[in-house]
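Colleague: Dropping the sequence and predicted coords here.
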Amino acid sequence: MRKWDNATRDDLLTAVECIKHQFAPDAARNLIEYFHERMEDGDYYDVEVLHLLMKHVFALIVAGKSADQAFGLKAIKGQHNRPDTFARDISAAALVVKQRRKGASWEAAVTDAAEHLGLNNRTVERAFEAYREGVECLPDEQLEQITGDQLPPP
């Protein structure tokens, strides 16, 4: 069995989003290893995910970043390693979507998520803006997996 045989499409998409929004060299190396492993063996790999990754990489290279920076292996100058807030932000965005689907207003959904996670409203709003595309299309079951316990009804 190869190292990345159990990687799912969701794992790959999560890694790409992680690379796009924060300095995550482990996620970057894992993606590179996954695609290398599959290409070396002549096996199927998710072309759409590779396209998303390369679109991001090419944009950064065109903007003057090095290949290491574009692939997420090296920090971009001026950006420091921040605490990893990816899981927290995905949860915040998912909580907002859950509350909106239950009929809560935008303000109430943001406030509920902020209180539940111990964050301020602006942090939840930024998290939602960053991950909106990804979480809005998820079915309720996956939102539940991301957020864990239930929020009170709106």
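Modeller: That came through, no problem.
Colleague: When you work out contacts or count neighbours from here on, use the C-alpha atoms and nothing else.
Modeller: Fine.
Colleague: mind listing the helices for this structure?
Modeller: Secondary structure of the chain by DSSP state H: the helices cover 9-21, 25-41, 47-62, 67-70, 86-101, 106-117, 121-136, 140-147.
Colleague: tell me the most buried of these?
Modeller: helix 86-101 (a mean of 23; mean count of other Cα atoms under 10 Å).
Colleague: Just give the nearest non-adjacent residue to L52, would you?
Modeller: Leaving aside its sequence neighbours, L52 sits nearest to V16 (Cα to Cα, 6 or more residues apart in numbering; 7.4 Å).
Colleague: dump the residue contacts of that neighbour.
Modeller: When contacts are counted by Cα atoms under 8 Å, 6 or more residues apart in numbering, V16 is found next to A27, A28, L31, V49, L52, L53.
Colleague: Closest one to K20 out of these, please.
Modeller: Of all the contacts of V16, K20 sits closest to L53, with 8.5 Å by Cα to Cα.
Colleague: next, the one to line up against it:
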Amino acid sequence: MRYWLMKSEPDDCSIDDLAAMPQQTVAWHGVRNYQARNFMRDSMRPGDLAFFYHSSCPRPGIAGIAQVASLAYPDASQFDPASRFFDPKSVPEQPRWLNVDVRFERKLELIPLLELRRHAALAKMRLLQPASRLSITPVAPEEWQFILATLARDA
């Protein structure tokens, strides 16, 4: 099993939105970064766990846990001219962009970014590196365990 951190703007999809979805599952669409896409395509597998991270909001931080529920498949939004994620250079025969389905596991009391930064055990966490803007990043098993054992509380 691998561990991930997946960022979502709560105005787009929050942990509460995920919990309210049919079957508590959503397609993680709209990823338009090749490295994040490659993580989904090459490394993510059903059963992997991910911290659900609220980004681009007044209090960014880990808001819950989700499980990867599918292998990567073409992101339909790339083909939809009405979508803000439309990519005119992508064609169904050779899609550029992928998504995975994620399923709600549990909501956590928000663990703010500033709290994550306070802990030496997380100093190498990719989220905390300068200029880290990827929407999907791997989380080392020891970082995952530290956050769950030290910082996480069910909401």
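Modeller: Yep, that arrived. It should be emphasised that the depicted structure is a prediction, and the values quoted were computed from it without experimental measurement.
Colleague: now what about the TM-score between them?
Modeller: With the length set by TM-score structural alignment, normalised by the length of the first structure, the two chains reach a TM-score of 0.30; 79 aligned residues with a Cα RMSD of 5.0 Å.
Colleague: if we can go back for a sec, identify the farthest-apart pair in the contacts of V16 of the first structure.
Modeller: Based on Cα to Cα, the longest span within those runs between A27 and L52 and measures 14.5 Å.
Colleague: Could you count how many residues lie near E109 of the second structure?
Modeller: 14 (other Cα atoms under 10 Å).
Colleague: A63 is in contact with that one, correct?
Modeller: Yes. In this structure, E109 of the second structure is within contact of A63 by Cα atoms under 8 Å, at 6.4 Å.
Colleague: would you say E105 of the second structure is within a strand?
Modeller: Yes. Per DSSP: H, G, I helix; E, B strand; the rest coil, E105 of the second structure lies within a strand segment.
Colleague: From E109 of the second structure, how far off is the nearest residue to it once chain neighbours are set aside?
Modeller: Nearest residue to E105 of the second structure, sequence neighbours excluded (Cα to Cα, 6+ apart): A66, at 4.9 Å. Distance, A66 of the second structure to E109 of the second structure, using Cα to Cα, to the nearest Å: 14 Å.
Colleague: any idea how far the residue nearest to E105 of the second structure is from I111 of the second structure?
Modeller: A66 of the second structure sits 15 Å away from I111 of the second structure when distances are taken as Cα to Cα.
Colleague: sorry, back to before: what's the helix or strand for the residue nearest to E105 of the second structure?
Modeller: A66 of the second structure is part of strand 61-68, with elements assigned from DSSP states H and E.
Colleague: And for L116 of the second structure?
Modeller: helix 113-117.
Colleague: re the thing from before, okay, A66 and I111 of the second structure: which has more neighbours?
Modeller: Neighbour totals were compared for A66 of the second structure and I111, and A66 leads with 28 against 20 (other Cα under 10 Å).
Colleague: Isn't that one up against V26?
Modeller: No. Using Cα under 8 Å, A66 of the second structure is not in contact with V26, being 10.2 Å away.
Colleague: who touches both of these two?
Modeller: Overlap of the contact sets of A66 of the second structure and V26 (by Cα under 8 Å, 6+ apart) consists of V102, R103.
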